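**Student:** need the 3D shape of this:
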Amino acid sequence: MRWPWQKEQRTEEITPEVDTALLQALLGSTTINKTEALNIPSVKSCIKFIADTVSMLPIKLYKDVGGKAEEVKNDARTDLLNDDTRDTLDAVQFWKALITDYFLGKGGYAYINRHLNNVVSLHYVDETHISTIKNTDPIFKSYRILVNGRDYWPHEFIKVLRNTKDGTQGQSIIEEHNLILSVAYNSLLFEETLVKKGGNKKGFVKSPKKLTQESMDKLKEAWKRLYSNNSENVVILNEGLEFQEASNTSVEMQLNENKETNSAEICKLFNIPENIIRGTATSKEYTNAFKMGVMPVLKTIECALNRELLLENEKSSFYFAFDTKEMLKGDIKERFDAYKTAIDANFMQIDEVRYMEDLPALDLNWIKLGLDSVLYDPKTKTIYTPNTDQTKQIDNLKGGEDDESGNQS
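**Tutor:** Model (predicted):
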């Protein structure tokens, strides 16, 4: 008996040429797993930077009231997202685990434990325990989520998915860019092999006369012990034997250069400047990393939270959003120069700036205008000059004549 979503399996004959090509393709490529990918320093550092940033940003619930956003205080859902998930993981560990699965697995999944319409707790589920069953309709898609064989409805999970096309599972960095990650990982293995050999160079032994099989076996055994990285092991060459060191291969000579190049290329996969993981990033590089590498992840999370944690009658006016104000402030000089420009251009007030800097308001509800300014109201076609305290109508402006207000032109 077949399930409705299962296609009929047919056995097709594969030609020898196709079979050989498939075998060569499989033998010629190496697919690494999540654990191996995290052994690559640049991968680990980029994910850690993004995950740490996401876990530090507070998530707030807002309500749209007449076009103005008002923060909703004391909502249980924000407590679960920011502090205690009511699970074994706290909120920081929760987000770090989800972000790691987002990049290196099929996606980040968290079970929503509800009691009626109330969210009681959030439970992170490792993506390796997740599988999905979906229908075959490419338009009206539907699916169920399986956790260790038990099925759940999609709305019972927060799903943070990367590059998904069906909303069930995402595509990991490993699947998309396996080649560069495999090269970086195998470079580490190659370096480990060199270290295990104790730095001993490859080479060959020259002999002016033919050695017996017994002599060759003993020499091979001694050489094998020498490369076991034991400083007490030595090889004694009898009279007539000479060791000729083999030159380094191009791969050995460029190993460090290749590592740096691979590290830079991997950083590009995460849209993170390389100086970020080196700890030498400037303020501008840090801001760019946040905008290009972290903000897309934040938007994905916000959409997932709005879809699954809001009730249907809340979705028209409520929404979750990360508070990114602190991360986008930049250094103090750059920030204060921007505030000065905003105040001088009259599209921000002093108290608005003080609010952004978490300072108490001064109740200064006015906008500074220069006396040399001329103000024009396009609705009434009126010009007002503060310096002379005169008001004029555009339609009545004629040389030397009074306007309707009686002021001399």
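**Student:** C-alpha only now, for contacts and for neighbours.
**Tutor:** Will do.
**Student:** scan the protein for its longest helix.
**Tutor:** Once the chain is assigned using DSSP state H, the helix that runs over the most residues is helix 178-196.
**Student:** quick check: next helix or strand after it?
**Tutor:** For helix 178-196, the succeeding helix or strand toward the C-terminus, using DSSP states H and E, is strand 203-206.
**Student:** packing partners for that next one?
**Tutor:** Counting contacts by 3 or more Cα pairs under 8 Å, 6 or more residues apart in numbering; DSSP states H and E, strand 203-206 is packed against strand 242-245.
**Student:** sorry, back to before: elements contacting the longest helix of the chain?
**Tutor:** With contacts taken as 3+ Cα pairs under 8 Å, 6+ apart, helix 178-196 sits against helix 34-38, helix 255-269.
**Student:** so which of those helices is nearest Pro16?
**Tutor:** Of all the helices and strands packed on helix 178-196, it is helix 34-38 that lies closest to Pro16, at 34.0 Å by Cα to Cα.
**Student:** can you put the helices and strands packed on helix 178-196 in CSV and add mean neighbour count and distance to Gly370?
**Tutor:** Listed next are these as CSV, based on neighbours: other Cα atoms under 10 Å; distance: least, Cα to Cα, whole Å:
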stretch, mean neighbour count, distance to Gly370
helix 34-38, 15, 59
helix 255-269, 16, 48
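**Student:** sequence B follows; please return its structure for comparison with A:
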Amino acid sequence: MGLFGRSRREDRAEGEVQFEDSLLQALLGSGEVTRETALQVPTVSGGIDLIANLVAGTPIKLYRDTGGKAEEVRDDPRLRLLNDETGDTLNANEFWRAITRDYYLGKGGYAYIHREKGEVVGLHYVDERKISVQRATDPIFKDFNLLVEGRPYQPLDFLKILRNTRDGAEGVPITRENSKLIEVAYQTLCFEGYLVKKGGNKKGFLKSQKHLTDAGMDALRSAWARLYSNASDNVVILNDGLEFQESSNTSVEMQLNENKVANAEEFAKLFHISTGAMSGKAGVDDVSNLARLAAIPLMTAIQCALNKDLLLEKEKGSLYWAFDTKALLRGSMKERFEAYQVALDANFMGVDEVRYEEDMEPLGLTWIKLGLDTVLYDPKTKLIYTPNTNQVSRMEAKSLHEPRAEPGKGGEDN
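**Tutor:** Sure thing, here's the model as predicted:
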């Protein structure tokens, strides 16, 4: 049902003002941190780029659920749109990086689904700043249209990747939820830049015990401006009766370096990234944790959006999209090989299955190892096979006083 197809009653709250205009917010002092300001903070841009690289570098696959068994679909043309060419000016890598940035810094990541005769032929990224949301007023049966430069579109026309959304139309950016943290980090950078421009000199004022002439004040102002210009080595000589009084602290006195480290740890919590990964010193465990805690939750949101908007109604329930995260979670070579050893010993993986996981050519080995001391039991047929004696028995207990096993075909009783 369309946005204006329902009969609804519009309720207006008296005495409640919502500051949604950017100019009004700025005038009233309740403005938000912009995405441009947030990207000036290295920990913000670095954290987003780190997650975006993982999302953009992980292939998306299509699977068919056949009675509880996942069968990979390799010939669907939509796979090329998601992993290589989107049909837009952006390739798939650039597409997912742009979507990830809008996911964290804007109202969400949006992409127009270009369909021709019911077939998806392109995914066109749309800057979230070009999109407006036109909502219905019913809080239960929620509905909305998306406006792109004033032109309305239905929700099914767009792929929507939203953060902390409550209506499915737009999400909440970190610039709104964590504006104070980003603002403090940004102002710290601005203060450091000011100190560099001023040569590290403190702010202050001059106290004079006697009256200065206009010519003396002009000369003092000129000398003081040269001192703070940081363009050359300048010296200001204070005559008798002049005294400089400091009015600011240096970056060391304000412990800016310590504050930057503390802020970086707070940003690491925001993105669910370890401080080692944030500083570029991540080990294998940090990369694995980064994938589990930061990238995979975003991938899950993308998978849900793909299953909702990029599948036909007749395909839903049988087909589903999923990121191939095995490479992100496989860990170090030692950890992987130890896990494979357990899988081979327990006989729930074969040699060629292990080689496939490591992107190696199969050897054509289909056998599994059986220990001679192992007794095999089939709960469906209730047959017991002992490889060491090559005996087959059937477990049938007619009473508590009768033996539990009877001779079976091809062997004697155990």
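**Student:** can you pull the TM-score for these?
**Tutor:** TM-score of the superposed chains, computed with TM-score structural alignment, normalised by the length of the first structure, equals 0.88; 399 aligned residues with a Cα RMSD of 3.1 Å.
**Student:** how close does the longest helix of the first structure sit to the second structure?
**Tutor:** Mean deviation of helix 178-196 of the first structure relative to the second structure after superposition (mean Cα distance after the TM-score superposition for the first structure): 1.1 Å.
**Student:** that helix maps to which residues in the second structure?
**Tutor:** Under TM-score structural alignment, helix 178-196 of the first structure corresponds to residues 179-197 of the second structure.
**Student:** quick one: residues in contact with that stretch.
**Tutor:** With Cα atoms under 8 Å, 6 or more residues apart in numbering as the contact definition, stretch 179-197 of the second structure has outside contacts at 32-33, 37-38, 40-41, 175, 201-202, 228-230, 251, 256, 260, 263.
**Student:** again with stretch 24-39 of the first structure
**Tutor:** With contacts defined as Cα under 8 Å, 6+ apart, stretch 24-39 of the first structure is touched by 43-44, 104-105, 174, 178-179, 181-182, 185.
**Student:** now do that stretch: distance from first to last residue.
**Tutor:** End-to-end distance of stretch 24-39 of the first structure: 27 Å, with Cα to Cα, to the nearest Å as the criterion.
**Student:** just stretch 159-167 of the first structure next, same as before
**Tutor:** Using Cα to Cα, one end of stretch 159-167 of the first structure lies 8 Å from the other.
**Student:** for that stretch, which positions count as buried?
**Tutor:** The neighbour-count check on stretch 159-167 of the first structure (16 or more other Cα atoms under 10 Å) flags 159-163 as buried.
**Student:** over to stretch 133-142 of the second structure?
**Tutor:** So, applying 16+ other Cα under 10 Å, buried residues of stretch 133-142 of the second structure: 135-137.
**Student:** residue range for it in the first structure?
**Tutor:** The aligned range for stretch 133-142 of the second structure is 132-141, by TM-score structural alignment.
**Student:** which residue ranges of the first structure form strands?
**Tutor:** Remark: strands assigned in the first structure by DSSP state E are 59-65, 68-71, 108-115, 118-125, 130-134, 143-147, 150-152, 157-160, 203-206, 242-245, 318-322, 375-377, 382-385, 390-393.
**Student:** mean shift between the fifth one and the second structure?
**Tutor:** Read it as strand 130-134 of the first structure. Here strand 130-134 of the first structure, set against the second structure after superposition, deviates by a mean of 0.8 Å using mean Cα distance after the TM-score superposition for the first structure.
**Student:** helices or strands next to that strand in the packing?
**Tutor:** Applying 3+ Cα pairs under 8 Å, 6+ apart, one finds that strand 130-134 of the first structure contacts strand 143-147.
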